[in-house]
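Undergrad: Build me a model:
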Amino acid sequence: MNIDTVCIIDDDPICVYGTKILLNHNNFISANILIYEDGAEALINLTSQLDKGQPMPDIILLDLNMPVMNGWEFLDKFHELTLANKPRVFIVSSHFNKTEIEKGKSYSLVRDFISKPLIAKNLNDIIAMSKIAV
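TA: Okay, the predicted model is just below:
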């Protein structure tokens, strides 16, 4: 699987900046990095892309705790979309518990939970998991 587009959905500008730097310095991204500050903004823009026949991102890095629409609310809505190519969703959060991990497993798009801050090893794991078919 080639990774052409990564979508970061996170309201923390420091985490977003760090993730962008990490992605760019590790030469894993050849094309696009989409950034949205909350689930609602992401859902509107990704749905618009879908309506225009544009492909979904290959990977979504999703924070859970955001204003307007949190990560769970985003997943509930995003999961309902009919998608030709299904992105791999990685929940990237500063804290999550066993209940959240179990809840995450109920979404077929969620591949794993990763603790913030994202580091190079996490990125390598994401790339490896993304090459495995869903």
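Undergrad: use CA for all of it now, contacts and neighbours both
TA: OK.
Undergrad: now the farthest one out in the protein, which residue is it?
TA: Distance from the centre of the chain peaks at residue 52, with 20.6 Å (Cα atoms, centre = their mean).
Undergrad: Could you check how far that one is from residue 79?
TA: Applying Cα to Cα, to the nearest Å, the value for residue 52 to residue 79 is 19 Å.
Undergrad: what's around residue 124, how many residues?
TA: Around residue 124 there are 13 other residues, counting by other Cα atoms under 10 Å.
Undergrad: The helix or strand containing it: how far from the chain's middle?
TA: Taking DSSP states H and E as the criterion, residue 124 maps to helix 120-130. Distance, stretch centre to chain centre, for helix 120-130: 13 Å (Cα atoms, centre = their mean, to the nearest Å).
Undergrad: to compare against the first, here's another:
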Amino acid sequence: MNKVDIACIIDDDPIFVFGTKKIMKLANFCNSFLVFHNGEEALNHLKPIIESNNDSLPDVILLDLNMPVMDGWEFLDEFIKIPCEKEITIYIVTSSIDPMDFDRAKDYDNISNYLIKPISSQKLQEIMSASE
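TA: Got it, this is the predicted structure:
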């Protein structure tokens, strides 16, 4: 299985972030993390990196939907407008079981999967296998 270089977690729940980072470390999922607490913070950090063609872009983004300031949907709407040469795999990781959210996720070509929290080491293994 390929190890991800940089994984990005965009989520306002510190317990989820802590747990996910711990599971990622145990699964030897990635070399490093980027963590943002809302979509705006992530966008403000990632946009200049994308525009400068820097290599420090994440390979995988785990995106929560329900966050303050800028939610996951707003982040996606802005993020997909930025031309990017690198393919970044985006997974929605949320506690939302709303069928409308699930259906809406299908409208985005760059979303690889819709995962319900909590995330498990088995799901991380599946993500690593998919990135091979």
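Undergrad: Residues contacting the helix holding residue 124 of structure 1, please?
TA: Contact with helix 120-130 of structure 1 is made by 1, 22-23, 26, 59, 88, 90, 111, 114, as judged by Cα atoms under 8 Å, 6 or more residues apart in numbering.
Undergrad: And stretch 45-65 of structure 1, by the same measure?
TA: Outside stretch 45-65 of structure 1, the residues within contact range by Cα under 8 Å, 6+ apart are 3-11, 70-72, 83, 85-93, 130.
Undergrad: can you tell me which residues contact residue 23 of structure 1?
TA: Residue 23 of structure 1 makes contact with 29, 123, according to Cα under 8 Å, 6+ apart.
Undergrad: Verify the contact between residue 96 of structure 2 and residue 118 for me.
TA: No. Using Cα atoms under 8 Å as the test, residue 96 of structure 2 is too far from residue 118 to be in contact (11.2 Å).
Undergrad: What separation is there between residue 101 of structure 1 and residue 107 of structure 1?
TA: Noted for residue 101 of structure 1: a distance of 10 Å to residue 107 of structure 1, by Cα to Cα.
Undergrad: again, but for residue 98 of structure 1
TA: Per Cα to Cα, residue 98 of structure 1 is found 15 Å from residue 107 of structure 1.
Undergrad: between the two, who's got more neighbours?
TA: Taking neighbours as other Cα under 10 Å, residue 98 of structure 1 and residue 107 compare with residue 107 leading, 14 against 8.
Undergrad: List buried members of the contacts of helix 120-130 of structure 1 by neighbour count.
TA: For those, a burial check counting by 16 or more other Cα atoms under 10 Å picks out 22-23, 59, 88, 90, 111, 114.
Undergrad: one step back: mean per-residue distance, the helix holding residue 124 of structure 1 versus structure 2.
TA: Helix 120-130 of structure 1: mean distance to aligned residues in structure 2 after superposition is 1.5 Å, counting by mean Cα distance after the TM-score superposition for structure 1.
Undergrad: Quick check: residue 42 of structure 1 touching residue 11?
TA: No. Taking contacts as Cα under 8 Å, residue 42 of structure 1 lies outside contact range of residue 11: 11.2 Å.
Undergrad: Show me where structure 2 has its helices.
TA: Here structure 2 has its helices, by DSSP state H, at 14-26, 39-51, 72-79, 99-105, 121-130.
Undergrad: now the buried ones among the contacts of helix 120-130 of structure 1 in JSON lines, with distance to residue 123 of structure 1?
TA: Shown next, in JSON lines, are those (distance: Cα to Cα, whole Å):
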{"residue": "22", "distance to residue 123 of structure 1": "8"}
{"residue": "23", "distance to residue 123 of structure 1": "8"}
{"residue": "59", "distance to residue 123 of structure 1": "11"}
{"residue": "88", "distance to residue 123 of structure 1": "13"}
{"residue": "90", "distance to residue 123 of structure 1": "10"}
{"residue": "111", "distance to residue 123 of structure 1": "13"}
{"residue": "114", "distance to residue 123 of structure 1": "10"}
